[in-house]
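Undergrad: predicted structure and sequence below. I'll ask about it afterward.
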Amino acid sequence: MRIIYWSDFNCPNSYIGLVRLKRATDELDLDVEWEMKPFELYPTLFNKPTNSITTQNIIKYGITPEDAKAKIEETEKIALNDGLRINYKDIQLTSSRNAHRLVRYVQKKHSNLSQDLIFKIFEANFIDNKIIADIDTLVEIASSLGLDDIEIRNMLESDSYDFEVRVEEEEAMIMGVEAIPIYFLNISEEQLIVPGAFEKEDFKIALIDLMNGEIESKSYI
């Protein structure tokens, strides 16, 4: 099975959804080839924190500070139900472009480590509240997986894979992707598109339907 998904490291639902989907594939003992594609939730952010996530949500969604705080707290509760003790309210919100560049590089050069890298970046952002735009942070994460520090630093300090990230974000726009996460589940010639962070059991149902060829009468969009 091949799973392609558009996601972002600043999107808590992307983190929650990926954890749920990974658990579903593990419980079904599926052999999966994963590929993450970039979709920057906040494309105008800088490499250093400027606004809190509360302020950013007020600006992005046009809601009150009280509603923004409640939205963040609700997200943390949802994550906790899945065993993820995220600290969303204290996230150091920065550009996710460098993280996406690193993922594209590792998926191409060290594909066997790419999903571990992705989970570690999510953890660094939402649990440890590290600055994921910072090259030192990304080098440290990559190094923890056994990747060469110099190799990764040289890549990140250049503009390598910036073009690829922009192309894949444009691809999402062309395909009509307006919200993340979104998952494209592929087996043989069949494909099922699943938008959003489904519950783990719902992901399992979708995967089973796909494997059994029972998707024609169902829609998850």
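TA: That came in fine, so what should we check first? Residues are numbered from 1 along each chain as shown.
Undergrad: use CA for all of it now, contacts and neighbours both
TA: Will do.
Undergrad: count of neighbours near Phe119?
TA: Counted with other Cα atoms under 10 Å, residues neighbouring Phe119 total 15.
Undergrad: next up, a structure to set beside the first:
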Amino acid sequence: MKIEIWSDVMCPFCYIGKRNLESALENFDQKDDLEIIWKSFQLDPNMPETPQGSQAEYLSKNKGLPIQQVEGMMANVTEYAKQIGLDFNLKDAVMVNSFRAHRFIQIAKERGLGDEAEELLFRAYFTEGKNIADEQILKEIATEIGLSEADVQTALQDDHYAYQVKQDIQQAQHLGVRGVPFFVFDNKYAISGAQPVEQFSQTLDKAFSAWKSEAKPKFHVSEGDSCSVENPRGCI
């Protein structure tokens, strides 16, 4: 069963939602029958590709709120993250366009490493204060998850990966997604936002039961003597 997740690397609730889903999966006996697919989404596609001051300054300007209020909001989300084991360091977050990071996610996803790429990009942005648009940072992450530096260059230069990012965003728009994280279970059930672990568990159970009941039955074969194209002499 597929679980599709629309996310932006710069979204704190996407990291929190990821961790809450993972906590729900720890107690889900059928997790080996799940396929998790990360989808790109950009909260601010117009953000420059060069660092733009502190997160507090950026949010204050874009939301029209006093910087003290924004700092209070950041402190609240930091505490929320701490309760589930995440160490946020928002004052050092590098505000930069996330498109290049999403291109990297696409090639990682193609190689079966989408979840690993998401995790390390979240950590780089929210904990380590790294520039997720910087090619060298992306190369370091690539090496850590088992990709090569050449893979990063391909992701940043090949228009195929830019197209994949845009396709994910268009699909989100078609679904009416207005914010992230947004989780879709088997194209039938959805969770919007960083819901509690219990909500993920309930939706997992419901979606999986529906998926399993609709799945085609598998063949159960009792083997006996036979002729096969692989071993025609076995018939003699």
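TA: Done, it's in. The structure displayed is predicted, hence computed values, not measured ones.
Undergrad: need the TM-score between these chains.
TA: The TM-score (TM-score structural alignment, normalised by the length of the first structure) is 0.88; 209 aligned residues with a Cα RMSD of 1.7 Å.
Undergrad: quick one: contacts of the helix or strand harbouring Lys22 of the first structure?
TA: Using DSSP states H and E, Lys22 of the first structure sits in helix 12-27. Contact partners of helix 12-27 of the first structure, identified using Cα atoms under 8 Å, 6 or more residues apart in numbering, comprise 7-9, 31-32, 75, 79, 82, 84, 88, 119, 122, 126, 180-181, 196-201, 203-204, 207.
Undergrad: dump the residue contacts of the nearest residue to Leu113 of the second structure once chain neighbours are set aside.
TA: Leaving aside its sequence neighbours, Leu113 of the second structure sits nearest to Ile145 (Cα to Cα, 6 or more residues apart in numbering; 7.3 Å). Contacts for Ile145 of the second structure (Cα under 8 Å, 6+ apart) come out as 113, 116-117.
Undergrad: from Ala117 of the second structure, how far out is Ile145 of the second structure?
TA: In this view, Ile145 of the second structure and Ala117 of the second structure are 7 Å apart by Cα to Cα, to the nearest Å.
Undergrad: same check on Tyr15 of the second structure?
TA: Relative to Ala117 of the second structure, and taking Cα to Cα, Tyr15 of the second structure is found at 12 Å.
Undergrad: what about the two, which has more around it?
TA: Ala117 (27 against 23).
Undergrad: secondary structure element for the more buried one?
TA: Counting by DSSP H and E, Ala117 of the second structure is found in helix 114-126.
Undergrad: average offset of that helix relative to the first structure?
TA: Taken over the aligned residues, the distance from helix 114-126 of the second structure to the first structure averages 0.8 Å (mean Cα distance after the TM-score superposition for the first structure).
Undergrad: list the contacts of that helix.
TA: Helix 114-126 of the second structure is contacted from outside by 9-10, 12, 15, 36-38, 87-90, 93-94, 101, 105-106, 108-109, 130-132, 141-142, 145, using Cα under 8 Å, 6+ apart.
Undergrad: next step: those restricted to helices.
TA: If you go by DSSP state H, those have 12, 15, 101, 105-106, 108-109, 141-142, 145 in helices.
Undergrad: now list the buried members of the residues you listed.
TA: 12, 15, 101, 105-106, 108-109, 141-142 (16 or more other Cα atoms under 10 Å).
Undergrad: which one in the first structure is aligned with Lys2 of the second structure?
TA: Counting by TM-score structural alignment, Lys2 of the second structure lines up with Arg2 in the first structure.
Undergrad: so who does its match touch?
TA: Arg2 of the first structure neighbours (Cα under 8 Å, 6+ apart): 32-35, 185-187.
Undergrad: can you check Thr127 of the second structure too?
TA: 87-90, 93.
Undergrad: from those, which is closest to Ile67 of the second structure?
TA: Taking Cα to Cα as the measure, Leu90 is the one of those closest to Ile67 of the second structure, at 13.8 Å.
Undergrad: ok so, going back, need the contacts of Thr127 of the second structure in TSV (columns: neighbour count and distance to Gln69 of the second structure).
TA: Converted to TSV, these look like this (neighbours: other Cα atoms under 10 Å; distance: Cα to Cα, whole Å):
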residue	neighbour count	distance to Gln69 of the second structure
Asp87	16	21
Phe88	24	18
Asn89	16	17
Leu90	21	14
Ala93	23	18
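Undergrad: in JSON lines: these, plus distance to His174 of the second structure.
TA: Putting the contacts of Thr127 of the second structure into JSON lines (distance: Cα to Cα, whole Å) gives the following:
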{"residue": "Asp87", "distance to His174 of the second structure": "34"}
{"residue": "Phe88", "distance to His174 of the second structure": "32"}
{"residue": "Asn89", "distance to His174 of the second structure": "34"}
{"residue": "Leu90", "distance to His174 of the second structure": "32"}
{"residue": "Ala93", "distance to His174 of the second structure": "31"}
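Undergrad: on that earlier part again, which of the contacts of Arg2 of the first structure map to contacts in the second structure?
TA: Of those, the ones still in contact in the second structure (both residues aligned by TM-score structural alignment, their matches' Cα atoms under 8 Å) are 32-35, 185-186.
Undergrad: the residue nearest to Leu113 of the second structure pairs with which position in the first structure?
TA: Checking TM-score structural alignment: Ile145 of the second structure goes with Leu145.
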